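Colleague: from the sequence below, what's the structure:
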Amino acid sequence: MGTLATAFGKLVLDRRATLDTITEAPAPLQPIDLTDDATVAEALDVAVRVGEVLLAAGTGAIDTSEQVRFVAATYGLAQCDVDVTYNSIVLSAYRGPTMPPASTMRVVQYRSMDFTRLAAVDRLTRRIRREAISPAQAREDLLAITTAPHPYHRWVATFAWAAMAASISVLLGGGALVAVMAFASTAVIDRTNRVLNGMGLPFFFQHVVGGIIAATPAILLFNLREPLGVDVPPGLIIAAGVTVLLSGLSLVGSVQDAITGAPITASARFFELVMMTGGIIAGVATALKVMEALGAELPVISNDALPTATALPVKVLAGAASALFYALACYAERRALTAAALGGAVGSLVFLMSMEFAVGPIISSATAATVVGFAGGLMARRALTPPLVVAVAGITPLLPGLSLYRGLYAVIGSELLLGLTALFSAFGIGCALAAGVTLGEWLARTVRHPRSVLRAGSLRRPQLRRVRRVRPYRGSKRHESHSAGGAPTA
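Modeller: You can find the predicted model right below:
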C-alpha cells in the first residue's frame, strides 16, 4: 500500500506541470529582427512544424492553432494568423505597415500516434518560452524529436494491441478463452496490416482486412464448439477486435473540432472516421456472408444489457488494463502509462455505476468521458504528459465495438429497424464520449488555476496560495503573470 501511495504521489505531486507551470518571459526579452527575412522564416518554420506534430497526433484544430501562435509569439511574432485544416497549417505573420507579411504552409502527410513524440514536442514549446532558445536550436531539437525511432520495439506495440483486445473482451463479460482468442486475432490483425501498410494499401482496405480477420476465427470457433467441447460467445471476440480497430481513429479530435468552432476540419475528420468505420463493417460483413455461404452456422446475437456491477472489480481492472495497453501501443512514456491506466479505471467505474441507475449507455458514456477528461487533465499536468494522451486512452475501453457489431449483424439478418437502432446507438455513444472528454478538459483548464511553484532544495512542490484580485483604476495597468499556456492569471 505504501508503494502504491508513493507511486501515486510521484505522479501527481513531485513533477512540475506542463500546462500549470508558471513561466515568465525571458529577461531581457530579445525578439527576432522582423526585417530579417531569413530569421523570421526560421521562426515560422519552427512554429508550423510544432503544429504538424500536434495535428498528426490527433490534436484538435483550435488547440493546434493556439500552440502554433504561442511559439510564434515567443519569438516576437505577436500578430499572426493561423489557419489549421484537416491536413494543412497556414501561418502568416504581420510585420508592420511598411513590410510585407511573412507566411509559410505545412501539409501533414502522415498520421502518427506516437505519444512520446507528442510529449517531447509539448516540453519543447515550454523550453522555447523559458530558456529563450534560438529558432535554429529549436528547429534542431524538433528535428531530433521527429526523426527519433519509437521508444519501444514494434513487437511491443503488437503485444499491447493484442493485450488491449483481451482486456476489452473481459470488460464486455468474456472469459479466459475469449480473451485468448481476442489476443491472437488482434495480433494477426496488427502484423497483417503492418505488412499491407508497407505495401502502400489505403487504410480503408486495411480496415476491411482487419474486420475479416476479427470475425473469421470467432465464427470458426463457434462452429467447432461441440467437437472442441467449448462454449464461446463469438460476438465478444469480434467486438474486441472492432474496438481495437476503432481506437486508432480520430473520434475525439473530430467532435472536439465541431464543438470548438472548426467545422471544416471537423467535417473532414468525421468523413474519414465514417469511411474507416465503413471499412471495418464491410470486413466483418464479408466474413459473415462468406462463412454463411460455406454452410457455417452464424451465432445468435444477444441483446442483453452491457456489464453491470456484478463483477465490478474485475471489469474496472480490465478497463484500466485496456487503457494502459492502448497507451503502450501508441508508444507513451512510462509516466503516462500510469496516468492512462488510472483514466481507464475511472472511466470504466463511472460508466458501470451510471448503468446501474438505468440512464442508458449514451448518458453513461458521456458522464464517464467527462470525468475522464477532467481527471485526465489534472493527472496529465503532473505527469508532464499532454491531456490528449490520458483522455483518448481513458475512453478507449468504452468505445462501442459491441453495439456496432450488433447493429451490423441485425442488418445482415434482415432486421433493418433493430440494426439501424443499434448502429445509431453506437454513433451516439461515440459522440457522447468525444463531447464528454472535451467538456472535462475544459473544466480542468477553467476550474483549476495554476499553483504557485516553490523551491525546496532540489524539489519543487506545489502550494495553494490565496491571491486577492485587485481591480484596475485611473488607467493603471493590472499586473499579470502568464502560465505556460499563455492564459493570464491574477
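Colleague: from now on I want contacts and neighbour counts done on CA atoms only, so please keep to that.
Modeller: Noted.
Colleague: for the helix or strand harbouring residue 138, packing partners?
Modeller: For residue 138, the host element (DSSP states H and E) is helix 135-147. On a contact count with 3 or more CA pairs under 8 Å, 6 or more residues apart in numbering; DSSP states H and E, helix 135-147 meets helix 37-56, helix 115-131.
Colleague: buried residues in the next helix-or-strand element following that helix?
Modeller: Next along the chain after helix 135-147, taking DSSP H and E as the criterion, comes helix 154-171. Within helix 154-171, the residues scored as buried using 16 or more other CA atoms under 10 Å are 157-171.
Colleague: kindly tell me how buried residue 198 is, as a neighbour count.
Modeller: Counted with other CA atoms under 10 Å, the neighbours of residue 198 add up to 8.
Colleague: any idea how far stretch 333-348 is from the chain center?
Modeller: Distance, stretch centre to chain centre, for stretch 333-348: 12 Å (CA atoms, centre = their mean, to the nearest Å).
Colleague: same check on stretch 218-229?
Modeller: How far stretch 218-229 lies from its chain's middle: 37 Å, per CA atoms, centre = their mean.
Colleague: what's the first-to-last distance across it?
Modeller: End-to-end distance for stretch 218-229: 15 Å, by CA to CA, to the nearest Å.
Colleague: can I assume residue 276 is in contact with residue 207?
Modeller: Yes - with contact defined as CA atoms under 8 Å, residue 276 counts as touching residue 207 (6.5 Å).
Colleague: those two: who's more crowded?
Modeller: Comparing residue 276 with residue 207 by neighbour count (other CA under 10 Å), the higher total belongs to residue 207, at 26 against 22.
Colleague: residue 290 versus that one, what's the distance?
Modeller: Computed as CA to CA, the residue 207 to residue 290 distance reads 17 Å.
Colleague: and the spatially closest residue to residue 303 that is not a sequence neighbour, which of the three is it?
Modeller: Sequence neighbours aside, residue 406 is the residue nearest to residue 303 in space, at 8.0 Å (criterion: CA to CA, 6 or more residues apart in numbering). Three-state assignment for residue 406 (DSSP: H, G, I helix; E, B strand; the rest coil): helix.
Colleague: surely residue 406 meets residue 420?
Modeller: No - counting by CA under 8 Å, residue 406 does not reach residue 420; the two are 9.7 Å apart.
Colleague: of those two, who's got more company?
Modeller: The neighbour count for residue 406 versus residue 420, taken as other CA under 10 Å, is higher for residue 406 (24 against 17).
Colleague: please provide the structure for the following sequence as well, for comparison with the first:
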Amino acid sequence: MPVAATTAPIPKQPYRAPHPTTPRPVTTSIPILRADATGIAAVRAYEDAPSTSTVAVPVIDIAAYTRSVLDLTMRLAEVIFASGAGAEDATAAMLALTRAYGLRGTEANITHTIITLTHEDQSTHESISRSRDVKYRTLNYAKLTATSELIADLIEEPTDVPEARKRLATIVSSKPQVTLLYRRIGWSLVGAGAAALFGGSPVVIIAAFVAGFVIDFLTTALDKRRVPLFYQTVVGGAIGPIFAAIVPLIDPGASPSLVVVATIIMLLAGVTTFGAVHDTLSGFYLTGTARLIEALLITGGLVAGVAGSSLVLARFGLDLGISADVPASLGVVAIQLVAAVVIVAGFALGTQVPWRAFWVVCLLGAVAEAVYLAASNAGFGLVWSSGAAAMGAGLLAAVGARLVRTPPLVIVVCALVPLVPGLALFRGLLQMADGDINGLLNLLTAGAIAVALAASAILAQLIVQYVWGPGRSLQRRFVGPLMALPVRLSRSSKPGARI
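Modeller: You can find the predicted model right below:
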C-alpha cells in the first residue's frame, strides 16, 4: 500500500509595509458601502489612515461611493450657480460637501460656464473627475435659497446620497413660487417704479408699466426659441422709444424720455454686473471677465436697440431729449422712496424672492435710496453716493439675512436695483448717437456706478464676515465673502446662527 506524500508547511513570512506607491491590500469581505453614516465613517478612516496601514476598503466600492458623492455635489453646485450664485460660492459649496461626505483631496473649479470637480485617492493616486456645462442662467432666488439651505443641512449632517438627490429633485421640479403672469407684472412694476423715481407723470408711469410688460413678453418668447441674448436685448431696448412716442399724444406736457429710462433700468436690473465684479474680486478672473463681457454685450444690445429706435423716431420729428433732474424737495424725496420700494418689490416678485424676505428687501431698498439721496445732496457725486448706499445696504443685509434665513446675495442685489444707472446710460447713448463726445463720459460714468455698487456691497459683506467670523475654516481658503451660502457669524467652532 503506497504511503501518502506529506507536504512541508510553508514558513510564515513577516509582514512588510507596502511601498508608498503600492496600493494597500484589498479585502473583498467588506460589504458594498452606502452613502450613509457608516459609509462616511469608513471612507474617512480609509482616507485618514497612513499608507502603511492595513485598513482596507474595496477599490471598486470606494470608486462607486466617490462617483455618487461627486454627482450629488455637482448637481447642487449647478443649481445654485444657474440660479444666480457666484463662482466662489459654488466652489465653496462643492469643497464643503465633498469634505462632509469624507472625501479628501478634492479640487473644484469654475470657468465661466464649466463646473469641474476632481477627487484623487490619496493611496492609489487614481482620480475621478466630473464636469458640467451651465449654459443658461436665470435669477431664481427661491430655488437658490432652498438649495442653499439643503447644502447647509448636508454639510452639518450628511444623509444618504439617494435621499439627498430626492430632496434636490423636489426643489428643482417644484412649481414656481409665482406664475409667469405675476413675474411679468413684477418686471413691469420695476419699469413703473423707475418712471416714478425720476418724477414721471401718471401717463408716463402707465406707459412704462405697459412697455415693461411687452418687453418681458417678447424677450421670454425669443428666449424660448433660443434667440441669442444680444438680440433679445436689442428688441427690448427698441420697445421703450416706441411707447415713449405715444406719451405726447396723450399728455403733451409729459416727458417721454422717462419711459425709455424706465425700460433701461428694467433691462439692466438682471444684468450680471454684480456677479462679474464678485467673481473678479474673488480671484476667478476668467469667470469674472467672461461675465463682464456678457454684461457689456447685453448693454451693447440695449444701446443699439434704444439708439436705433430713437433715430427712426427722430425721422418723424420726435425729440427724446433729457430734461433736467428732478429737484430734491421733501415731497419728491418721499415719492422717490416709495418708488424705490415699488422697484424692489417688483424685482423681488420677478426673481421669486422668498416671501419671508420681502419686507427686508423693501426696507433695505428704501434705506439705500435714502443714503444715496443724502450723499448726492451733500455733494459726493454719483459714483461715491452709489458706493455709500451699497455699503450701507451690504452691512444691513447681514442682519436682515439672518432674520429671514436668506442668503445675503438675495437681499443685497434686490436692494440695489433702484440705483441702477439707467439715466446716465440713456444720456450717454443719445449723446453718442448725436456725435457728442460727452456721451462717452456718461457711458463711463454709468459703468463706474455699476462697479461701485457691486464692489461696495461685496466689501461690506467681507467686513461683516471678517469681524464676526467666519466660524468655518473653509472660508479662510477663499478671497472674498460667501454671498449665496449660509455661513456662521462666529469665530468659535461651536454651532452658531447661520445667515
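Colleague: where does the TM-score land?
Modeller: Laid over one another, the chains give 0.83 as their TM-score (TM-score structural alignment, normalised by the length of the first structure), with 430 aligned residues with a CA RMSD of 2.3 Å.
Colleague: quick revisit: adding mean neighbour count and distance to residue 339 of the first structure, write the helices and strands packed on helix 135-147 of the first structure out as a markdown table.
Modeller: A markdown table is the format used below for those (neighbours: other CA atoms under 10 Å; distance: least, CA to CA, whole Å):
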| stretch | mean neighbour count | distance to residue 339 of the first structure |
| --- | --- | --- |
| helix 37-56 | 22 | 20 |
| helix 115-131 | 20 | 13 |
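Colleague: adding distance to residue 224 of the first structure as columns, could you present the ones you listed in TSV?
Modeller: Below are those laid out as TSV (distance: least, CA to CA, whole Å):
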stretch	distance to residue 224 of the first structure
helix 37-56	44
helix 115-131	41
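Colleague: to residue 340 of the first structure, which of the ones you listed lies closest?
Modeller: With CA to CA as the criterion, residue 340 of the first structure lies closest to helix 115-131 of these, at 11.5 Å.
Colleague: whereabouts in the second structure does that closest one align?
Modeller: Counting by TM-score structural alignment, helix 115-131 of the first structure pairs with residues 141-157 of the second structure.
Colleague: please apply the same query to stretch 74-88 of the first structure.
Modeller: The alignment of stretch 74-88 of the first structure onto the second structure (TM-score structural alignment) spans residues 100-114.
Colleague: identify the residues contacting residue 252 of the second structure.
Modeller: By CA atoms under 8 Å, 6 or more residues apart in numbering, the contact list for residue 252 of the second structure is empty.
Colleague: again, 10 Å this time
Modeller: Residue 252 of the second structure is in contact with residue 246, counting by CA atoms under 10 Å, 6 or more residues apart in numbering.
Colleague: looking for the alignment partner of it in the first structure.
Modeller: By TM-score structural alignment, residue 252 of the second structure lines up with residue 230.
Colleague: looking at this, its match is in a helix?
Modeller: No - secondary structure of residue 230 of the first structure (three-state DSSP): coil, not part of a helix.
Colleague: sorry, back to before: buried residues, the match of stretch 74-88 of the first structure. List them.
Modeller: Under the neighbour-count criterion of 16+ other CA under 10 Å, stretch 100-114 of the second structure has 100-104, 106, 108-110, 112-113 buried.
Colleague: closest one to residue 369 of the second structure out of the residues you listed, please.
Modeller: Of all those, residue 369 of the second structure sits closest to residue 112, with 32.2 Å by CA to CA.
Colleague: I'd like the distance between the nearest residue to that closest one once chain neighbours are set aside and residue 272 of the second structure.
Modeller: Leaving aside its sequence neighbours, residue 112 of the second structure sits nearest to residue 287 (CA to CA, 6+ apart; 4.2 Å). Computed as CA to CA, the residue 287 of the second structure to residue 272 of the second structure distance reads 12 Å.
Colleague: so what sits against both of those two?
Modeller: Residues touching both residue 287 of the second structure and residue 272 (CA under 10 Å, 6+ apart) are 86, 278, 293.
Colleague: of the residues you listed, closest to residue 244 of the second structure?
Modeller: Residue 244 of the second structure has its nearest neighbour among those in residue 293, at 29.5 Å by CA to CA.
Colleague: contacting residues around the counterpart of that closest one in the first structure?
Modeller: Under the alignment (TM-score structural alignment), residue 293 of the second structure maps onto residue 271 of the first structure. Going by CA under 10 Å, 6+ apart, residue 271 of the first structure touches 254, 265, 277.
Colleague: next, the contact list for the counterpart of residue 170 of the first structure in the second structure, please.
Modeller: Superposed on the second structure with TM-score structural alignment, residue 170 of the first structure falls opposite residue 196. Residue 196 of the second structure makes contacts with 190, 202, 204-206, 208, 258-259, 262, 332, 335-340, 342-343, as judged by CA under 10 Å, 6+ apart.
Colleague: give me the buried subset of those.
Modeller: Buried by 16+ other CA under 10 Å: 190, 204-206, 208, 258-259, 262, 332, 335-340, 342-343, out of these.
Colleague: check which helix or strand covers residue 240 of the first structure.
Modeller: Using DSSP H and E, residue 240 of the first structure falls in helix 234-247.
Colleague: now that helix against helix 154-171, angle please.
Modeller: Between helix 234-247 of the first structure and helix 154-171, the angle comes out at 130 degrees (axes from the mean of the first three to the mean of the last three CA atoms, to 10 degrees).
Colleague: just the element for the residue nearest to residue 131 of the second structure when sequence neighbours are not counted, please.
Modeller: Excluding its sequence neighbours, the residue lying closest to residue 131 of the second structure (CA to CA, 6+ apart) is residue 116, at 4.3 Å. Taking DSSP H and E as the criterion, residue 116 of the second structure maps to strand 114-120.
Colleague: which elements pack onto that strand?
Modeller: Using 3 or more CA pairs under 10 Å, 6 or more residues apart in numbering; DSSP states H and E as the contact criterion, the elements in contact with strand 114-120 of the second structure are helix 59-82, helix 87-100, strand 106-111, strand 127-133.
Colleague: so which of the ones you listed is nearest residue 165 of the second structure?
Modeller: Residue 165 of the second structure sits nearest to helix 59-82 of all those, at 6.5 Å, using CA to CA.
Colleague: so how far is residue 212 of the first structure from residue 177 of the first structure?
Modeller: Distance, residue 177 of the first structure to residue 212 of the first structure, by CA to CA: 20 Å.
Colleague: more neighbours: these two, which one.
Modeller: With neighbours defined as other CA under 10 Å, residue 177 of the first structure and residue 212 compare such that residue 212 has more, 24 against 16.
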